[in-house]
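# predicted model and sequence below, questions to follow.
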Amino acid sequence: MKMFRTMAAAVALLLSFCAGAQAQTTLRIGLAEDPDILDPSLARTYVGRIVFSAVCDKLFDIDDKLNIVPQLALSYDISTDGKEVTIKLRPNVKFHDGEPFDAEAAKFSLERHLNFPGSFRKPELASVDHVEVVDPLTIKLVLKSPFSPLIAQLTDRAGMMVAPKAAKEAGDKFGLHPVCAGPYKFVERVQQDRIVFEKFADYWNKDNIFIDRIIYLPIVDSTVRLANLKSGGLDLIERVLATDIKDVRADPKLELSTAVELGYQGITINIGKDKAKGPLSQSAKVRQALDLAIDREALNQVVFNGEFIPGNQWINPDHPYYQKAFPVRARDIEKAKALLKEAGIAGPVNVDFMVPKGPEFEAAAQVVQSMAAEAGFDMRIRVTELATSLKQAEAGEYQAYFLRWSGRIDPDGNSYIFQHANAPQNYSDWRNPEADKALEDARLVTNMAQRKSIYEKLTKIEMEDEPILYLFHYRILIAHTTRLEGYTPMPDGLVRVVGLKLK
């Protein structure tokens, strides 16, 4: 009898263990690239922002209608003169290491974004003169001048809060083991293989976290990524190819979510750096000729099955700040050739065309190459790994660069950092005092009609000088298994994990 009871107890223990094992859920997300460093001050890749959504909460977030909503902050108030922003913080929040999130911690994070060597958040928060602690759950941002995009900036990496103690101890190695206040905490990372997170038991919104573990798997080949989703090896994949839409929709085990992106795809032209010497850098007429050689609608049809949105500005045609006075121009080969002749170009214009590795990038680049050839351009495609291409863009080691920008909710986030003379991502090294003034003026006003009028001036200047040829806007395509419940497509393309369930 005693042996029977012992065996029964062992069986009960085993069944209990199995039930517990079955209850553990893991969400496997396929990424199109391996993110760069997981430090919100130093990171700059789109795919990294997808990962950050699970680990680093921000002061504010956006909803699917682009409304700004509370996250680690509960509310904000802007002074009458626009130079003080008071932010109330959420109580009872902890970082992954147990350190409390409070006003001192928020002040530390914002100052780190502003002052840490190499921080890409510094220009996003450049209007902030200093941060004051008002009380344990209130901070005040004192600005050098009014800055209308500030709260929008705090919905992204500039608003991500990091654990002060962990950040101080790790220094520039913080991204190897990020410690934030998000729903999941870091477990491990194997470069080019996987990034693993597990549920944070003390998360402030833990009642809406239903999945125990998330594994991000970088799979560059989109065909392999989709095959893994179909076979059950992945639960969700980002950046489905437009040519695979029918295939995904035909599979009863899969669902497709779509949203028009906030950003753009365009060709950045290196104008000012010595390494870019050539007709493109020296003449606006040559850049205009290249623009006129490209048929944006044909590019959309040939490469993307007509699923994307042709464009010619840093925001899409449905955006409230889009300048309708400057519509997408039709292709005009004869005018393009005439402009080259006016610029004194006799033979083919040879262009070093840097293109990030990826099937859609490369296919679109080949179509652009073919179209441009008819006008007299020899676009010499140089396929380059994404992170490497960004470094080469910074160094000016290219003439034309096929760059995708994932976009921000405020138009300033799509323009200033690329167009202003002193901005860190002004890869073209374009310097135009009139454009700089327009960019600066747009930051000082909150009235939409006034801002739109300022951006109209900027659009005219940019279209005449053409440091960037804006071509089209992606439709964000995310596919996931029907087992996944609660997913909402977002215009920034980031996967919010709060509320997700696996059946």
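In hand now; what should we look at?
# going by C-alpha atoms from here, please, whenever you check contacts or count neighbours.
Will do.
# show me which residues of the host helix or strand of Met371 are buried.
Using DSSP states H and E, Met371 falls within helix 359-373. Neighbour counts over helix 359-373 (16 or more other C-alpha atoms under 10 Å) mark 360-362, 364-373 as buried.
# what about Met160, distance to Leu176?
16 Å (C-alpha to C-alpha, to the nearest Å).
# so these two - more neighbours on which side?
Met160 (27 against 14; other C-alpha atoms under 10 Å).
# after the helix holding Met371, which helix or strand is next? Please name it.
Assigned by DSSP H and E, the successor of helix 359-373 is strand 377-384.
# so that following strand versus helix 359-373, what angle?
With axes from the mean of the first three to the mean of the last three C-alpha atoms, to 10 degrees as the basis, strand 377-384 and helix 359-373 are set at 160 degrees to each other.
# circling back to that earlier point, in JSON lines, list the buried residues of helix 359-373 along with distance to Asn228.
Listed next are those as JSON lines, based on distance: C-alpha to C-alpha, whole Å:
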{"residue": "Glu360", "distance to Asn228": "19"}
{"residue": "Phe361", "distance to Asn228": "22"}
{"residue": "Glu362", "distance to Asn228": "23"}
{"residue": "Ala364", "distance to Asn228": "25"}
{"residue": "Ala365", "distance to Asn228": "27"}
{"residue": "Gln366", "distance to Asn228": "28"}
{"residue": "Val367", "distance to Asn228": "29"}
{"residue": "Val368", "distance to Asn228": "31"}
{"residue": "Gln369", "distance to Asn228": "32"}
{"residue": "Ser370", "distance to Asn228": "33"}
{"residue": "Met371", "distance to Asn228": "35"}
{"residue": "Ala372", "distance to Asn228": "37"}
{"residue": "Ala373", "distance to Asn228": "38"}
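# Asp291: which of the residues you listed is nearest?
Ala372 (8.6 Å; C-alpha to C-alpha).
# my guess is Ala152 contacts Ile409, does it?
Yes - between Ala152 and Ile409 a contact is recorded at 6.7 Å, counting by C-alpha atoms under 8 Å.
# still on that earlier bit, quick one: contacts of the helix holding Met371?
221-222, 241, 290, 293-295, 299, 303, 355-356, 377-381, 383, 402 (C-alpha atoms under 8 Å, 6 or more residues apart in numbering).
# against that first model, consider the following:
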Amino acid sequence: YQIPYLVAGRTGAIASPKAGEDPKKLAISPVGAGPFVLTEFVAESHATFEKNPDYWDADNIHIDKLTLKPRLDPSTVVAAIQSGSVDVAVIPATQAQAAEAAGITVTIETALTASDASINLNTEPFTDPKVVEAFRYAFDRQAFVDVVTAGLGTVTHQPFPEGYLAFAPEVEELWDYDPAKAKQILADAGYEEGDLSLTITAQAGGDVAAELAQAQLAAIGVGSTIEIVPAGSTTWQDEVYVAKSPQLALDGTIGRESPVANLLATYGPEGIMNLSGPHATTEFLDALDAVRATPIDSPDYPSVLREAVKVGVTQSPTNYLYSSPWIFATSDRVGELNLLPSQVRWEGVTVEG
């Protein structure tokens, strides 16, 4: 019953069996039926796309050429748009007010984004269940909302934001921020202050969140160092999503049209964002099967789905922290953006000149 959701998103993209025969070539020269065709790719620099005249809705695509670049340093976004070197940019919430003050158009829209402290059960110190339990109480989620999202986000303990169908309110009551309790759990397990240390892995632009996490861990007696993965680098995909080597990574999901697909990506045994993979309990997989077997228009669907979310959250060591909206800055040349909760679309978007 999830098929309507699946075909509405990335999972439903039309694939080329012939192109799939050469995965290495496909990785840098994708083949698809979307609104744009890749014409140039320079690793760590940019990707250039041109309008696909064979796209089914080509008449609604008003951009002839699109160049995609790695995310800019937050401190340079406003200047880049003012200079005309960039027309559209994702900006951190902390830069939104400055961008608006500079006369730049800022668009804020609801997104399915949820950010987490992803924990790896396969590495120390998280091989000890008591450490995992202590970390449940270590993070001040409201502080992340206030500092990282400038108050524009919301607290969440799950890979869905409040207001979305899959959001399970009861999950929000499972663990409170309680550093004293976290310290006591560690002490009862035989850990003295300073015994534990780890590396926090974060993406470029995630410095503020990483430093906040570091301070909150210090408050429970856990030391940490921060490793920032450079912008545009493939290291994040290779080391976090494939090798799953970090102890703790500040990551997140931008959602999927199918909530089951999102739960599999975040908690499934082969989930790209399940840093503890292949960990996934039988109870969780059975709960997902129950969702799949329930018609999406059934009155039972919301409760069955939310039960699967609760099971997924409790069986995983990962701690979701906050959700945040889409925040885009655009130049005067760009018309209204087409932002869906889980993806950015270019149909109907116009650019002058």
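Looks like it came in fine. Note that the structure is a prediction, hence the values are computed from the model and not measured.
# can you calculate the TM-score here?
After superposition, the two chains reach a TM-score of 0.87 (TM-score structural alignment, normalised by the length of the second structure), with 346 aligned residues with a C-alpha RMSD of 2.5 Å.
# picking up where we left off before, out of the contacts of helix 359-373 of the first structure, which are buried?
222, 241, 290, 293-295, 299, 303, 355-356, 377-381, 383, 402.
# roughly how far does the aligned residue in the second structure for Gln282 of the first structure sit from Ala213 of the second structure?
Here Gln282 of the first structure is matched to Asp128 in the second structure, going by TM-score structural alignment. To Ala213 of the second structure, Asp128 of the second structure is 20 Å away according to C-alpha to C-alpha.
# need the contact list for Ile315 of the first structure.
By C-alpha under 8 Å, 6+ apart, the contact list for Ile315 of the first structure reads Leu262, Gly263, Tyr264, Tyr321, Tyr322, Pro411, Asn414.
# and in the second structure, which of those residues remain?
Contacts from the contacts of Ile315 of the first structure that recur in the second structure, judged by both residues aligned by TM-score structural alignment, their matches' C-alpha atoms under 8 Å, are Leu262, Gly263, Tyr264, Tyr321, Tyr322.
# how about the last one, secondary structure?
Put simply, Tyr322 of the first structure is coil when judged by DSSP: H, G, I helix; E, B strand; the rest coil.
# next: the first one.
Reducing the assignment at Leu262 of the first structure to three states with three-state DSSP gives coil.
# trace it over to the second structure, please.
Counting by TM-score structural alignment, the partner of Leu262 of the first structure is Leu112.
# so what's that match up against?
Leu112 of the second structure sits in contact with Phe160, Pro161, Tyr164, Thr253, Ile254, Gly255, Arg256, Ser323, Ser324, Pro325, Pro341, Ser342, where contact means C-alpha under 8 Å, 6+ apart.
# with those in mind, which one is nearest to His279 of the second structure?
Thr253 (18.3 Å).
# quick one: that closest one and Ser118 touch, right?
No - using C-alpha under 8 Å, Thr253 of the second structure is not in contact with Ser118, being 11.0 Å away.
# show me where the stretch 151-300 of the first structure has its strands.
184-190, 194-199, 213-218, 236-238, 254-260, 264-269 (DSSP state E, counting those that start in this stretch).
# output the ones you listed as a markdown table; include the columns distance to Ser75 of the first structure and mean neighbour count.
Shown next, in a markdown table, are the strands of the stretch 151-300 of the first structure (distance: least, C-alpha to C-alpha, whole Å; neighbours: other C-alpha atoms under 10 Å):
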| stretch | distance to Ser75 of the first structure | mean neighbour count |
| --- | --- | --- |
| strand 184-190 | 24 | 19 |
| strand 194-199 | 27 | 20 |
| strand 213-218 | 30 | 21 |
| strand 236-238 | 32 | 26 |
| strand 254-260 | 28 | 18 |
| strand 264-269 | 31 | 24 |
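# take those and lay them out in CSV including distance to Asn115 of the first structure.
Shown next, in CSV, are those (distance: least, C-alpha to C-alpha, whole Å):
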stretch, distance to Asn115 of the first structure
strand 184-190, 25
strand 194-199, 28
strand 213-218, 30
strand 236-238, 33
strand 254-260, 34
strand 264-269, 28
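# tell me which of those strands sits nearest to Lys165 of the first structure.
Using C-alpha to C-alpha, the nearest of the strands of the stretch 151-300 of the first structure to Lys165 of the first structure is strand 184-190, at 15.7 Å.
# pull up the aligned stretch in the second structure for the closest one.
Using TM-score structural alignment, strand 184-190 of the first structure pairs with 36-42 in the second structure.
# coming back round to it: closest to Ser453 of the first structure out of the contacts of Ile315 of the first structure?
Nearest to Ser453 of the first structure among those, with distances taken as C-alpha to C-alpha, is Tyr321, at 9.4 Å.
# excluding sequence neighbours, find me the nearest residue to that closest one.
Lys452 (6.0 Å; C-alpha to C-alpha, 6 or more residues apart in numbering).
# over to the equivalent of the one you found over in the second structure. Which of the three states is it?
Using TM-score structural alignment, the equivalent of Lys452 of the first structure in the second structure is Pro302. Judged by three-state DSSP, the three-state class of Pro302 of the second structure is helix.
# isn't Pro302 of the second structure right up against Phe167?
No - Pro302 of the second structure sits out of contact with Phe167 when judged by C-alpha under 8 Å, with a separation of 9.2 Å.
# these two: who's more crowded?
With neighbours defined as other C-alpha under 10 Å, Pro302 of the second structure and Phe167 compare such that Phe167 has more, 23 against 18.
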